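Student: 3D, please:
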Amino acid sequence: MKVILLEDVKSLGKKDDIVNVNDGYARNFVLPKKLGVEATSKNLNDLKLKKSNEAKLAKEQLEAAQAFAAEMAKDEVILSIKAGEGGRTFGSISTKEIAQGYKEQCGKEIDKKKIILPEALRSFGMFEIGVKLHPSVTGTLKVKVVEK
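Tutor: Got it, this is the predicted structure:
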């Protein structure tokens, strides 16, 4: 019997896979526990429509992330930190401060967890910071650190 899986099943396959199982296994385990449905023509058509809708949504999200990355490349965030004698800084700039500064200065929000910062910014100057907007799109943001 052919079955469309509604959830990941360890010994059978992943969600939305079409698998062949024994009739007894399907009737006594897969179907009663709502782990899958029988692969009728209606259910196969529903699966096809669902996959095409998911592909369309994924494409739209990718395009939106690419557009946002293009906008972000033009923006610049200016942040300030205290300095002591000899141009040494007190403290550092973290991802939270970068996200907050971007929201205040540019009016757009980014998640602080998506900012790729190898280490906190502890010196003055211009830095290009990576921001993970989508699994395949990484934007760059210019951050200028100045003395308070």
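
Student: switch to C-alpha atoms for all contacts and neighbour counts from now on
Tutor: Fine.

Student: With adjacent residues omitted, what lies nearest to the spatially most central residue of the chain?
Tutor: Nearest to the mean C-alpha position of the chain, by C-alpha atoms, centre = their mean, lies residue 134 at 4.5 Å. Distance criterion C-alpha to C-alpha, 6 or more residues apart in numbering; nearest residue to residue 134, sequence neighbours excluded, is residue 65 at 6.2 Å.

Student: structure for this one too, so we can compare:
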Amino acid sequence: MKVILQETLEGVGDLGDLLDVSNGFARNYLLPRKKAVEANSRNIKEFEHAKRAAAEKAKKEKQDIEAHGKKISAVSLTIAAQVGKDDKMFGSVTAKDIADGLAEQGFTVDRRKIQLAQPIKELGTFAIAIKLPREVTATIAVHVVKKQEEQAEPEEAAPTA
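Tutor: I've put the predicted structure just below:
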């Protein structure tokens, strides 16, 4: 009996495969459990239509994600870090800091999707990759600069009477 698989079955086939299986296997296992449908002309046309619709939807979704990736790639992020003697940084810039900086500019990115091998521990400009769905990657420029220390103004003493 010819059947179209409705899901991937290990050792049998993948979703959408057109298989020729024994009548007993099809009637007693595949069809009652809705793991396959009989391969008649109507079911084949229906499945191919669903496959085309899914492919078009996936293509449109990927284009939307690529457009979003281009918007993110246009972002230049500046992070001010506290430095000490010889421009040695205190602490480091992590994926969380980058995600917070992107959130301030209106881009919501999961910090786990920011491809940062190790935290940034020096001043400079770095290209950081952000992994988006559907194998789309955006790259942003992160500038790590010195934090400008604000001069504390001496408070004027109120005259005591």
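
Student: Structural similarity score between the chains, please.
Tutor: The TM-score (TM-score structural alignment, normalised by the length of structure 1) is 0.90; 147 aligned residues with a C-alpha RMSD of 1.5 Å.

Student: still on that earlier bit, was I right to think the residue nearest to the centre of structure 1 contacts residue 62?
Tutor: Yes: Residue 134 of structure 1 is within contact range of residue 62, at 6.8 Å (criterion: C-alpha atoms under 8 Å).

Student: so what sits against both of the two?
Tutor: The contact sets of residue 134 of structure 1 and residue 62 do not overlap (C-alpha atoms under 8 Å, 6 or more residues apart in numbering).

Student: other SSEs contacting the longest helix belonging to structure 2?
Tutor: If you go by DSSP state H, structure 2 has its longest helix at helix 41-73. For helix 41-73 of structure 2, the elements it packs on are strand 136-146, judged by 3 or more C-alpha pairs under 8 Å, 6 or more residues apart in numbering; DSSP states H and E.

Student: Report the angle between the strand it packs on and helix 41-73.
Tutor: Going by axes from the mean of the first three to the mean of the last three C-alpha atoms, to 10 degrees, strand 136-146 of structure 2 is angled at 20 degrees with respect to helix 41-73.

Student: which of the residues in strand 136-146 of structure 2 are buried?
Tutor: Residues 137-146 are the ones in strand 136-146 of structure 2 that count as buried (16 or more other C-alpha atoms under 10 Å).

Student: how big's the offset between that strand and structure 1?
Tutor: For strand 136-146 of structure 2, the mean deviation from structure 1 after alignment is 1.3 Å (mean C-alpha distance after the TM-score superposition for structure 1).

Student: list the helices and strands that strand packs on?
Tutor: helix 41-73, strand 76-81, strand 124-132.

Student: number of nearby residues for residue 93 of structure 2?
Tutor: Other residues lying near residue 93 of structure 2 total 21 when counted by other C-alpha atoms under 10 Å.

Student: give the contact list for the alignment partner in structure 1 of it.
Tutor: Applying TM-score structural alignment, one finds that residue 93 of structure 2 aligns to residue 93 in structure 1. Residues near residue 93 of structure 1 by C-alpha under 8 Å, 6+ apart: 79, 81, 120-122.

Student: likewise residue 122 of structure 2?
Tutor: Contacts of residue 122 of structure 2 (C-alpha under 8 Å, 6+ apart): 88-89, 92, 144.

Student: Just the buried subset of these, please.
Tutor: With neighbours counted by 16+ other C-alpha under 10 Å, the contacts of residue 122 of structure 2 contain buried members at 89, 92, 144.

Student: Look up how far residue 74 of structure 2 lies from the second one.
Tutor: Distance, residue 92 of structure 2 to residue 74 of structure 2, using C-alpha to C-alpha, to the nearest Å: 24 Å.

Student: Thanks again, I'm all set now.
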